[in-house]
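>>> sequence isn't available, so here's the structure alone:
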């Protein structure tokens, strides 16, 4: 199994660990410290050795930060985790706050006193993030102090070792572009910014650039590493050499100089000492990176990681791989749904058994390299925790008479998948059907959208919410995130959300996942992945419009649909989508599952 179900957190750990940290801070002359859910790469998924926030507080979510002062402490989480944090954290020790609505800067501004020294690890806070912290400290008469070594590590006695996942090569029939050509292309874009070199801190950017993959973090095939690329096209890769086989090392050596991670910061100092102008992404690079360059005499050119956008725009080979991966995944998912429909009504199925079964069906494709994230298997009230992670203590039976939510995905060498389905188990109430259909209307609104070149994800986000808004309902997460090509299941810069400022471009892949979560009752989410298509003419129109091609191929549970709430156009989309699912997936199924699929995809 790629997923375990051991209890990941324990709120009781907070008290002794917080006391140990406070003692260490006092020893160092610090009045407080910030503990983000981040590593030196600012990634969403971090190795166990960098899970400082979870170690200290018990919180196991993928976004958050804790602030510790002498008399009080707080934890800040986004809307996905407002319920989860209360289960995993001792909230008498760490006051829970909404990361966006009541950010750490507001809390610090209220509680910092003149003369206080607030410590932070400058590799774990971005350049822009540190600027905001400095402003708050200055306003309070406090001092923000960069630490040379993290005090959490000093009191974390059994901290795991850094990962040593083997690095592999991504072949041309999956990557679609030679690494040398990528290096030349990105180097030219660096030169256009006026910089002499760029510091690359994102492991998935490095994996894309050099056509390599790794296994340093769970479910995301990246090698933890840093890189520097000059505008002239020379590169340095800073990676633990124990991850490289002779074949991989020899291939990389033709593209880049290879050095150990300990050489990274000295290399930045060398750039600075040479008076170079260095491109740094202030939203992704640790503050220590900028400090080293500037202190040595270099100059900063601030701008986005130049790899983010090219990586997000998939080439023809990657698009073909995505379609193949989604069809393969659809076959496994159809088998799961058929099994689920036969098993769940008996009332003896639980969340873990369902997640294990789905993973087993994916493994049986013979092509699964990993799941793309821990499966969200939410029965009844657990489904209302939108990023719930089942464990052996929280595991619930899947009840008859309530919807069941399962959000999952696979990592295949040709593509990354992510799908959510909400499934009826037994008879559904009128409210359940109404809620589901309102979410479905939003999903269809995105899937059928046509929009001009230059449209951002923020401009589309309302399409997914408007039916819910009219009913006085909403959901507290984005509508869609970017997805990589056998890389991160959460990829930027594209997203469909209120904060989605990146114009959508043909070749981008995004999720389409509106939802609704009545607390303590059940969760509803419908998620497909969408490929942004080339602008095309619309009969009678004046300009070409971009659109979406749905990649995910799986039935949407008709038993939860209230047809009277759908317009004729929405009903037509659902029926056409189901016809396509039956046509494309059916031939790859065994006879029993094909019969089930034909029934599941009948017209509404």
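Perfect, I can see it now. The structure presented is a predicted model; accordingly, all values stated were derived computationally and were not measured.

>>> hey, let's count contacts and neighbours off CA atoms from now on
Will do.

>>> sort out which residues of the lengthiest strand in the chain are buried, please.
Taking DSSP state E as the criterion, the chain has its longest strand at strand 528-536. Within strand 528-536, the residues scored as buried using 16 or more other CA atoms under 10 Å are 528, 529, 530, 531, 532, 533, 534, 535.

>>> for comparison:
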């Protein structure tokens, strides 16, 4: 639920480890080396053995990378992590604002023509390297090498061997055989003989299995090949003992057999250039096998949830809402008295979720930020940063749970005791943005980039904004961050019924407070209106009250006030029967109409 620095990721180790990496670079004959956050599966969360960026630099955010040259070591992070990176890395590392500064121009500035950049081909995609090569204009050569961080990491943890579990068709709404046959037809229709699958959530979805290799994400770390016959070759550590049953159409082999299997395929073979490691296409090219560059065939079907998955998710959210409300009722009593810290609050919240007897894991490390720590968008409390929740400040808590029937993700920002007046205007604007998305109705074919501005408009009117997307896709007992759908100005993926997204506008005032409100929503077909065109809208999945003490009612339009009051009435109707007497009484007061 929270991360604490250990010797493994301590920034104090940065100078020594950086010096050792530069020695390894010299031995490998490269002038620079790239250290991504990603693993071979391009996941947001990685196993301890793949925490190379954190081990080298001390930076523990879920996105970013480092480029080390002979005299400079840049740590590239986006707007979510710019406060965090400055607090975590030693001064031998230079934070770089990314994507404003891209790696190509940075390398051209810091290296001479003819220099060599080393990369681990298992940790970078074809898309990424193609863009980088184009930016380098032939002046710097990219060379695949062994991973130089691994070479100098003496106590690197072993790869995970989490056990695998199977899900039933009743839980998933579609059996694995049906999924494989459906996607095999897609391959046949495209004239492709096979598809390489490297994303653990795609493989877990396709085979209706879940794992425990990665904290918070119940995926099975594996590689797979889906053949046009609907047969699957699955490559994973045999110790995981995948309980796939007596299915002759699934071949299980150790991970070491993956690359030889690639070289034995008949083409064309589908490879997703945005997610497959560069090493995959290198192996196919060296074997003379034709590559069909196309999207992972599981991506869109996985995003469009079945009725069974949506029904399970609704129940998971009601269970989770009850735990959240028990927590908020406890917090509202305990925190104003003093003595509650960010870690105390995060532990208490996980405890209320544990009391449901259904929680399998939290869905990500809880963001528990008091006062100025709430302004760090993806803040992770540590023993060194742990702060008390003080009266007169805001507290931002972003958290979620992994349940067998669904994945939750919710953010609430609350006042601790007296309400800080400076926060009420931006809080109300963030609420207006969330309401705008919640009530949006739009034609079929509209993408997240078309809706993102609805959430920002109330903030824009005051000259304010936030440096993250408005929403991400969410899986069902899978990754809490799931593509391809997003509510973001850079997302051109058309929204389809069954897609689950977060709706989470925010505002962050560095050194003072952070505000974010987040509900999960699911895309559904809208009732016909007007000229009966196909339209879509959203169903809300999250049912937890919003702190109305922070709302300026006169700023709300009548329809916004109606939405808020109706939402709170529905929270009471849906969740009150699941609560203890004390939490129910707290909810009735918190959900009073304004």
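Sure, I can see it. Source: prediction; values computed, not measured.

>>> once they're superposed, tell me the TM-score.
Structural agreement between the two chains, given as a TM-score (TM-score structural alignment, normalised by the length of structure 2), stands at 0.98; 593 aligned residues with a CA RMSD of 1.2 Å.

>>> and the two most separated of the buried residues of strand 528-536 of structure 1?
Pairwise distances among those were taken by CA to CA; the largest, 20.9 Å, belongs to 528 and 535.

>>> where do the strands of the stretch 151-300 of structure 1 begin and end?
Here the stretch 151-300 of structure 1 has its strands, by DSSP state E, counting those that start in this stretch, at 168-169, 197-200, 212-213, 226-230, 235-238, 257-259, 277-280, 299-302.

>>> what range in structure 2 does the fourth one sit on?
Same thing as strand 226-230 of structure 1. Using TM-score structural alignment, strand 226-230 of structure 1 corresponds to residues 223-227 of structure 2.

>>> burial of residue 337 of structure 2, as a residue count?
Burial measure for residue 337 of structure 2: 14 neighbouring residues, criterion other CA atoms under 10 Å.

>>> counterpart of it in structure 1?
Aligned against structure 1 by TM-score structural alignment, residue 337 of structure 2 finds its counterpart in residue 346.

>>> next: residue 275 of structure 2.
Across the two structures, residue 275 of structure 2 finds its equivalent in residue 284 of structure 1, going by TM-score structural alignment.

>>> next, count neighbours for that match.
Counted with other CA under 10 Å, the burial measure for residue 284 of structure 1 works out to 22 neighbours.

>>> that one contacts residue 124, correct?
No: judged on CA atoms under 8 Å, residue 284 of structure 1 makes no contact with residue 124 at a distance of 9.8 Å.

>>> need the residues touching each of the two.
When contacts are counted by CA atoms under 8 Å, 6 or more residues apart in numbering, residue 284 of structure 1 and residue 124 have 41, 42 as shared neighbours.

>>> follow-up on the earlier one: take the strands of the stretch 151-300 of structure 1 and write them to TSV, including mean neighbour count and distance to residue 323 of structure 1.
Converted to TSV, the strands of the stretch 151-300 of structure 1 look like this (neighbours: other CA atoms under 10 Å; distance: least, CA to CA, whole Å):
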stretch	mean neighbour count	distance to residue 323 of structure 1
strand 168-169	18	21
strand 197-200	25	29
strand 212-213	23	20
strand 226-230	23	31
strand 235-238	20	32
strand 257-259	16	35
strand 277-280	26	34
strand 299-302	20	36
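
>>> check the mean deviation of stretch 424-436 of structure 2 from structure 1.
Here the mean offset of stretch 424-436 of structure 2 against structure 1 after fitting is 0.4 Å, by mean CA distance after the TM-score superposition for structure 1.

>>> in structure 1, which residues correspond to that stretch?
If you align by TM-score structural alignment, stretch 424-436 of structure 2 falls on residues 433-445 of structure 1.

>>> check stretch 300-309 of structure 2 too.
The counterpart of stretch 300-309 of structure 2 in structure 1, using TM-score structural alignment, spans residues 309-318.

>>> what's the counterpart of residue 507 of structure 2 in structure 1?
The criterion is TM-score structural alignment: under it, residue 507 of structure 2 has residue 516 as its aligned partner in structure 1.

>>> that match against residue 435, yeah?
Yes: at 7.1 Å, residue 516 of structure 1 counts as touching residue 435 under the criterion of CA under 8 Å.

>>> shared neighbours of the two, anything?
residue 524.

>>> off-centre distance for the strand or helix carrying residue 344 of structure 2?
Secondary structure from DSSP states H and E places residue 344 of structure 2 in helix 342-354. Between the mean C-alpha location of helix 342-354 of structure 2 and the chain-wide mean there is a distance of 21 Å, by CA atoms, centre = their mean, to the nearest Å.

>>> how big's the offset between the very next helix or strand once past that helix and structure 1?
Scanning forward in sequence from helix 342-354 of structure 2, with DSSP H and E defining helices and strands, the next element found is strand 359-362. On the superposed models, the aligned residues of structure 1 are on average 0.2 Å from strand 359-362 of structure 2, with distances taken as mean CA distance after the TM-score superposition for structure 1.

>>> gap between residue 24 of structure 2 and residue 412 of structure 2?
Using CA to CA, to the nearest Å, residue 24 of structure 2 is found at 46 Å from residue 412 of structure 2.

>>> these two: which is more packed in?
Set side by side, residue 24 of structure 2 and residue 412 show unequal neighbour counts under other CA under 10 Å, the larger going to residue 412 at 21 against 18.

>>> quick one: map the more buried one onto structure 1.
Checking with TM-score structural alignment, residue 412 of structure 2 has residue 421 as its match.

>>> the helix or strand harbouring that match to strand 528-536, inter-axis angle?
Under the assignment given by DSSP H and E, the secondary-structure element containing residue 421 of structure 1 is strand 419-423. Using axes from the mean of the first three to the mean of the last three CA atoms, to 10 degrees, the inter-axis angle of strand 419-423 of structure 1 relative to strand 528-536 is 120 degrees.

>>> identify each buried residue in strand 419-423 of structure 1, please.
Here strand 419-423 of structure 1 shows 419, 420, 421, 422, 423 as buried, counting by 16+ other CA under 10 Å.

>>> give the aligned equivalent of residue 186 of structure 2 in structure 1.
So residue 186 of structure 2 corresponds to residue 189, using TM-score structural alignment.

>>> quick one: contacts for the residue nearest to residue 304 of structure 1 when sequence neighbours are not counted?
Counting by CA to CA, 6 or more residues apart in numbering, the nearest residue to residue 304 of structure 1 once its immediate chain neighbours are dropped is residue 281, at 4.8 Å. For residue 281 of structure 1, the residues meeting the contact criterion (CA under 8 Å, 6+ apart) are 302, 303, 304, 305.
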